[in-house]
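Q: Need coordinates for the following:
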Amino acid sequence: MTKRLLDCTASELMRFGKAELFASIAGCEGRVLACETIGITQPLLGDVTNAEYAASLGADILLLNMLDVRNPVLQALPEVAPEQRIRELKRLTGRVIGINLEPVDPQAAQCNAGTLWEMSPGRLATPENALRARDLSVDLIVLTGNPGNGVTNEAIVDSLRRMRDVVGEDLLLAAGKMHGAGVLSQSGDRIMTRADAAAFMDAGADIILVPAPGTVPGITVESVHAIADDVHARGRLLLTAIGTSQEGADVSTIRRIALMCKMAGADIHHIGDTGVPGMALPQNILAYSIAIRGERHTYRRMASSVNR
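A: I've put the predicted structure just below:
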């Protein structure tokens, strides 16, 4: 039986393949925290990566947003060759590492030129970029969209099918949207339907991503729970995501969202990267972790040495 992620040391996690990681997450029964961070912005602590900061606050999975697999930039990381940067981050944090790739539909994309969210070729959800991610030592690819980039559910399905064929045996594949991503026809309670979740699973998704209840208009505990039931019936995992800058809200709001996600059936709890530019407010990461698993598991994750 695979050891649950809550109890794993850094050295144990580094030996996991896809199947072991999936089983390890599932065994935690809704107590896994994924923190999204941005590596291209100035780190909050200056000379420490945002990913390291999030890990120190209890994150189990570090999800790197806006990482270009053709030129992976992580500000404040020690100087290593580009192809070694993810491995170096793993060495420093002892955590599972995921990245976002974006299945952009050119007909739906808005003009993000000159903004933080401006697309680059190495962030597109293509089989070639998925192979690069695997070679960089990424554990998880999340197919989702940043604001205004025009990611549609149809494009996610197409990208999933093509990625499944090249890395589906090696990496966990997650898919879904945290917000409309610039597509008004797929906003609010139309962001993710049960039919969308089924299509993603048919196309190869191991994990279905949905907005956390209370983060997007019309997304309720009941609507997410209905999708969770479908996902779990097919032996997959559910990830609830805060992608609406509420990672910068007050602690009481974060605790309420965390418990709603628990009630809805989340296996992985995601907290976004723009509480301040680059990551959630530190106090909110800690509060979320304690809300879903208590102080004992939170402080154990924080205290356990990466040398174990």
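
Q: contacts, neighbours, all on C-alpha from now
A: Fine.

Q: Tell me how many other residues crowd Arg4.
A: 18 (other C-alpha atoms under 10 Å).

Q: separation between it and Ile38?
A: According to C-alpha to C-alpha, to the nearest Å, Arg4 and Ile38 sit 27 Å apart.

Q: ditto for Arg15
A: Taken as C-alpha to C-alpha, the span from Arg15 to Ile38 is 26 Å.

Q: Second input sequence below; structure requested for side-by-side comparison:
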Amino acid sequence: MKRVLDCRASDFRQMGREDLKGAILAAEGRTVVAETVVVSQPLLPEISNAELAKAFGADLILLNVFDVFQPEVKGIVPFDMFSPSGGPGFDGNPIAEIKRLTGLPVGINLEPVDESADAVESLNALPEGRRATARSLAKAKELGCDFVCLTGNPKTGVTNAQISQAIGTAQQHFGGLIIAGKMHGAGTRGRVVDREAAVAFAEAGADIVLFPAPGTVPGLREQELAEIIAKVKERGALALTAIGTSQEGADEGTVRSIALSAKRAGADIQHIGDAGFAGMATPENIMALSMAIRGRRHTYIRMAASPLR
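A: Presented below is the predicted three-dimensional model:
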């Protein structure tokens, strides 16, 4: 089994669910997933945010606010600021195109919304293409997503109970790698990190259980997280820790500190969110996170590796 560190585009193209999970495990806590918002203007309008995230060290790309029934990723068609002709749009499969441009595995967020949740503040009803339903999960498979992340954006009313239910739905209708958990409250009251819920996600069939990284939500301590991660790993799941509370736009020292704390707690994969600038982390922070958990050599290799390899 190759480590994610050693995988190139040709390797990723051949990977299924178990292969990708095994490559992450083999990398021993040295895998970076970068999240980008697909509907925002890219940070550099000549390229997509996904391409920029890869260039600064991401191993996996997670697309946020992606509607599987109206698939779009801003930046696939470059925008020339000095000659904004409004040329032809992109009418192909954006998942396949992002995979071609980056050479990396690509996944999407789908949100298990609980309409009865005691939400702090709810958004307008999400379209089905952004929700974790049987139809949307089947469509994600059809589009070629390598993984789905069953989680909640702010104020969407996603609950742990609905996440557990969505894992079962994904097992039936998706078939790829399943990540499940909360980065923050997602608009519902109550504790973000719940030991029983995390174990339930693993037992329901999640390949990777998602947690907030230490220092990103109030009161979550490294030792507490380490104890919960150990319980999840006993059930055969991996652990992902997320910087999903806009600290992806903080200074590099803060990101490095969070990254090392998460690695000490047992994270197999580290996520950096999309709220740094325009729908992605500050690029230097992606690189800082990568260098903190795996050093310059592997960071530079990922940054430089061509999608043609």
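
Q: circling back to that earlier point, the more surrounded of Arg15 and Ile38 of the first structure?
A: Between Arg15 of the first structure and Ile38, counted using other C-alpha under 10 Å, the more crowded position is Ile38 (24 against 9).

Q: got the contact list for the more buried one?
A: By C-alpha atoms under 8 Å, 6 or more residues apart in numbering, the contact set of Ile38 of the first structure is 50-51, 64-67, 74, 273, 277-279.

Q: what residue of the second structure matches up with Ala181 of the first structure?
A: Residue pairing (TM-score structural alignment): Ala181 of the first structure is matched to Ala186 of the second structure.

Q: Within the helices and strands, which one has the nearest residue to its match once chain neighbours are set aside?
A: Distance criterion C-alpha to C-alpha, 6 or more residues apart in numbering; nearest residue to Ala186 of the second structure, sequence neighbours excluded, is Pro154 at 4.3 Å. Using DSSP states H and E, Pro154 of the second structure sits within no helix or strand.

Q: quick one: what's aligned to Pro154 of the second structure in the first structure?
A: Using TM-score structural alignment, the equivalent of Pro154 of the second structure in the first structure is Pro147.

Q: What's the local residue count around its match?
A: Pro147 of the first structure: 20 surrounding residues under other C-alpha under 10 Å.

Q: Would you mind measuring from it to Met178 of the first structure?
A: Counting by C-alpha to C-alpha, the separation of Pro147 of the first structure from Met178 of the first structure is 10 Å.

Q: Asn129 of the first structure too?
A: Asn129 of the first structure is 22 Å from Met178 of the first structure, by C-alpha to C-alpha.

Q: now do Glu88 of the first structure
A: To Met178 of the first structure, Glu88 of the first structure is 29 Å away according to C-alpha to C-alpha.

Q: Please check the contacts of Ile38 of the first structure and keep the buried ones.
A: Among the contacts of Ile38 of the first structure, those buried by neighbour count (16 or more other C-alpha atoms under 10 Å) are 50-51, 64-67, 74, 273, 277-279.

Q: So which residues of the first structure form strands?
A: 32-38, 61-65, 96-101, 140-143, 172-176, 207-211, 237-242, 268-271 (DSSP state E).

Q: CSV for these, including distance to Phe200 of the first structure?
A: Shown next, in CSV, are the strands of the first structure (distance: least, C-alpha to C-alpha, whole Å):
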stretch, distance to Phe200 of the first structure
strand 32-38, 21
strand 61-65, 20
strand 96-101, 15
strand 140-143, 10
strand 172-176, 7
strand 207-211, 7
strand 237-242, 12
strand 268-271, 17
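
Q: Out of these, which is closest to Met119 of the first structure?
A: Of all the strands of the first structure, strand 96-101 sits nearest to Met119 of the first structure, with 10.3 Å by C-alpha to C-alpha.

Q: Superpose on the second structure and give me the mean offset of the closest one.
A: In the superposition against the second structure, strand 96-101 of the first structure averages 0.7 Å from its aligned positions (mean C-alpha distance after the TM-score superposition for the first structure).

Q: In the second structure, what stretch matches that strand?
A: Going by TM-score structural alignment: strand 96-101 of the first structure matches residues 105-110.

Q: Please enumerate residues in contact with that stretch?
A: Outside of stretch 105-110 of the second structure, the residues within contact range by C-alpha under 8 Å, 6+ apart are 12-13, 59-66, 95, 98-99, 130-132, 145-152.

Q: before we move on, the earlier item: more neighbours: Glu88 and Met178 of the first structure, which one.
A: More crowded of Glu88 of the first structure and Met178, by other C-alpha under 10 Å: Met178, with 26 against 18.

Q: ok, now which ones touch the residue nearest to the more buried one when sequence neighbours are not counted?
A: Distances taken as C-alpha to C-alpha, 6+ apart put Pro211 closest to Met178 of the first structure, at 4.6 Å, once the chain neighbours are dropped. Residues in contact with Pro211 of the first structure (C-alpha under 8 Å, 6+ apart) are 177-179, 219, 240-243.
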